[in-house]
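Visitor: the sequence isn't on hand, but the structure is:
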């Protein structure tokens, strides 16, 4: 392939910025919708809205993450069949409309249905957005592009905290989460280009050529390797994760991912309520949502750099250990300024620690089974994402916030042990590497 002319390179960069900008916007909305439930939950529990209590609230959180499990596992197949763009548009529309269901819900059952439907859309959006921006990233800047996209999710959590503070009403907050239907969806339909790789793989070469000409880029060659493998081949790729002694490493990664996503979703949903129960006022409790996500953005930006230099297993273990310490310290009633600092540092380690699991899996995988390895590690972790919100509800229902923080801290130690074990020479293959690959903490 010939090198692009300066004009072509400039137009290619503008195309990448267009794709990243639009995907960043919809991922921001994804983060807003994911974090809004935890942000409004303290108010819902205080007013007993729809007859909710801590136990039922935990169940509802698990319904949403179960929907995300289904959405995440099916998004790859749907995206390869219908296209990245359509999957992104439909996923955004689904979680936006689901927020409208929550806003008008007259019973807890209808509200629960709304959160489950939102989970389907939330789970389907992020993998497709990551795939699309990766395919349009300029050569040599994939890590920068995907890392930048991941900050949108934590930014959405910050917006969720401000929305809950500003509205003071859970129904209004969920109505605000319908805005993506009227902003993100039309913009994506009008301006977001389809993946050139997808078009070529589907044999739609004329569409791919026209799109490439419009933006002054070179369309990728249609090669058999770009097509998604058939069903039997997919299962062969899964079986390859257990061959030649790899089953130990695979199971260790799955266990670490289970504990990591249990932490991410459990703490994300229950932090405001647990801090409220610990004696902080409502404003401070919602402020913690904003601060922990600010920490998450910083952690995403620096975690990958350290992983590149020192290896994912080593840094991941340190990160999970720091997360466990931070979560446990939140059970101690400290001066407000100190608490904000601890929350910020906990967010810095919490969200990027899970990303390091995926980074290490991706780095140790071969080119032909990397997507399978990361996808199944994420899928197994999703069971922790389902369990975490339910567990938080049961713990809060006991009335002991100290126990809740201690249990979540233990989950951090659990993941520390298993990600650390993957770094042992007896577990790693001689050819294994630990270089970072940019992936989502909630993927």
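Guide: That came in fine, so what should we check first? The model shown is predicted, which means the values in this text are computed figures rather than measured ones.
Visitor: please make it C-alpha for all contacts and neighbour counts, starting now.
Guide: Will do.
Visitor: helices or strands up against the helix or strand that contains residue 339?
Guide: Residue 339 belongs to helix 336-364 when assigned by DSSP states H and E. Other helices and strands packing on helix 336-364, by 3 or more Cα pairs under 8 Å, 6 or more residues apart in numbering; DSSP states H and E, are helix 246-277, helix 282-310, helix 312-329, helix 370-397.
Visitor: again, 10 Å this time
Guide: helix 246-277, helix 282-310, helix 312-329, helix 370-397, helix 401-421 (3 or more Cα pairs under 10 Å, 6 or more residues apart in numbering; DSSP states H and E).
Visitor: list the buried residues of the shortest one.
Guide: Going by neighbour count (16 or more other Cα atoms under 10 Å), the buried part of helix 312-329 is 312-329.
Visitor: again with the last one
Guide: Buried residues in helix 401-421, defined by neighbour count with 16+ other Cα under 10 Å: 401-402, 404-421.
Visitor: how about stretch 61-78?
Guide: So for stretch 61-78, counting by 16+ other Cα under 10 Å, buried means 61-73, 75-76, 78.
Visitor: over to stretch 374-394?
Guide: Buried, per 16+ other Cα under 10 Å, within stretch 374-394: 374-394.
Visitor: can you state the direction angle for the longest helix seen in the chain and helix 246-277?
Guide: With secondary structure taken from DSSP state H, the chain has its longest helix at helix 6-47. Counting by axes from the mean of the first three to the mean of the last three Cα atoms, to 10 degrees, helix 6-47 points 50 degrees away from the direction of helix 246-277.
Visitor: here comes the other one, which I'd like you to weigh against the first:
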């Protein structure tokens, strides 16, 4: 990872973080907007959607994200990180407008799939930029603050839906997500720098010198990124080899369950609560408080994982999140229900991030990228299955069992992390400092 002089990090780092936070917020808006409009889509007399069909449409976006995350490295090699971030944000914003005018479910589903291609590539491209410019000692805060933007987007879309949906309908929600790029694209073009380390690693020294000069960064202080064309076969042999195979398979299971919950439960929460007897406004409020909990989880979990260990924290987070999902199936006083929703968001939406943190310390440094890529990739399969599963459960009129199936996914994730081996260090690489006791 590139190291930049601290004298330039404060201003440039804040700018890069702020810009990436906003585009990740827009991504969160795009992904959560579908969960807010599902009740209206199912009730639309012209579309005649069943819950299963709505679930499949929800999976189109996550399948597109899977393909987009696989292809983004090639796109980045071609046009660079800065332009890739701008292209992704512009592409999924345009597809929001496309969905706003879709005449039927088929065209709408196509729009969601195409949007997913850009959604899958944004965070893997924006994160290295933030990590480079925020500074060596601030990467933990930079990573979580940027990722908090995703759930701020979910919070914004849920709050907006409470006011907009009854008055203007579901199409207005997609227009609301499409318009901000008109302001953001000029700001990204003007203020978002390219990665100097990325340019150097790709042999584009003249461009690196230009960026370094513009931001007053001594080029000699910059280390090139790892060669993206390096042979990854050694990493594959490591993660599937003796001493790591069992852990790799268990991480696959946990990652699958984690993203099944994030995208399945997250997509269907308003409709699940509506089926439980809550009005649409109240059901959307559950999405608001769930994202408030998720934001708190992103900001507070890191220091906890530093102290308790990433493996233990991930297992407890999956388990506790599953418990609160189950509690949502019980009719309790409203304040307790909202508290359960907030705590479900706190634990479930953060457990996957802690899992990634543990992976960063479990494998040797030469295999980190390969391990994380494979484990995140398997998780993406869960993100495709989750929305479809929720639709099937609702069409089957599963009632409280819909909550219990999602809770079961959390329990399986917790068991996988509990059974996984520990690592030689417990501190979360996004938050901790060097040197710590063994992971428990």
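Guide: Structure received. Note that this is a predicted model, so its numbers are computed, not measured.
Visitor: superpose on the second structure and give me the mean offset of the helix holding residue 339 of the first structure.
Guide: Compared with the second structure after fitting, helix 336-364 of the first structure deviates on average by 0.8 Å (mean Cα distance after the TM-score superposition for the first structure).
Visitor: again with stretch 58-70 of the first structure
Guide: Stretch 58-70 of the first structure sits 0.6 Å off on average (mean Cα distance after the TM-score superposition for the first structure).
Visitor: in the second structure, what residues pair with that stretch?
Guide: Alignment of stretch 58-70 of the first structure against the second structure: residues 55-67, by TM-score structural alignment.
Visitor: cool, and stretch 147-166 of the first structure?
Guide: Counting by TM-score structural alignment, stretch 147-166 of the first structure corresponds to residues 144-163.
Visitor: what residue of the second structure matches up with residue 92 of the first structure?
Guide: Match for residue 92 of the first structure (TM-score structural alignment): residue 89.
Visitor: can you get me a residue count around the equivalent of residue 330 of the second structure over in the first structure?
Guide: Residue correspondence, TM-score structural alignment: residue 330 of the second structure in this structure matches residue 332 in the first structure. Around residue 332 of the first structure there are 13 other residues, counting by other Cα atoms under 10 Å.
Visitor: how far away is residue 332 of the first structure from residue 239 of the first structure?
Guide: 46 Å (Cα to Cα, to the nearest Å).
Visitor: same check, this time on residue 397 of the first structure
Guide: 42 Å.
Visitor: the two: which has the busier surroundings?
Guide: residue 397 (17 against 11).
Visitor: for the aligned residue in the second structure for the more buried one, give its distance to residue 388 of the second structure.
Guide: Counting by TM-score structural alignment, residue 397 of the first structure corresponds to residue 395 in the second structure. From residue 395 of the second structure across to residue 388 of the second structure, the span is 11 Å (Cα to Cα).
Visitor: check residue 25 of the second structure too.
Guide: Following Cα to Cα, the distance that separates residue 25 of the second structure from residue 388 of the second structure is 24 Å.
Visitor: one step back: what sits against the match of residue 92 of the first structure?
Guide: 22-24, 26-27, 83, 115, 118-119, 121-122, 178, 181, 184-185, 188 (Cα atoms under 10 Å, 6 or more residues apart in numbering).
Visitor: for those, pick the one with the most neighbours.
Guide: Most surrounded of these: other Cα under 10 Å gives residue 115, at 31 neighbours.
Visitor: can you give me the angle the helix or strand containing that one makes with helix 6-43?
Guide: Residue 115 of the second structure is located in helix 105-134, with elements delineated by DSSP H and E. Counting by the same axes, to 10 degrees, helix 105-134 of the second structure lies at 160 degrees to helix 6-43.
Visitor: helices and strands around the helix or strand that comes right after helix 105-134 of the second structure, which ones?
Guide: Going down the chain from helix 105-134 of the second structure, the next helix or strand is helix 139-168, by DSSP H and E. Judged by 3+ Cα pairs under 10 Å, 6+ apart, the packing partners of helix 139-168 of the second structure are helix 6-43, helix 105-134, helix 170-178, helix 280-308, helix 334-362.
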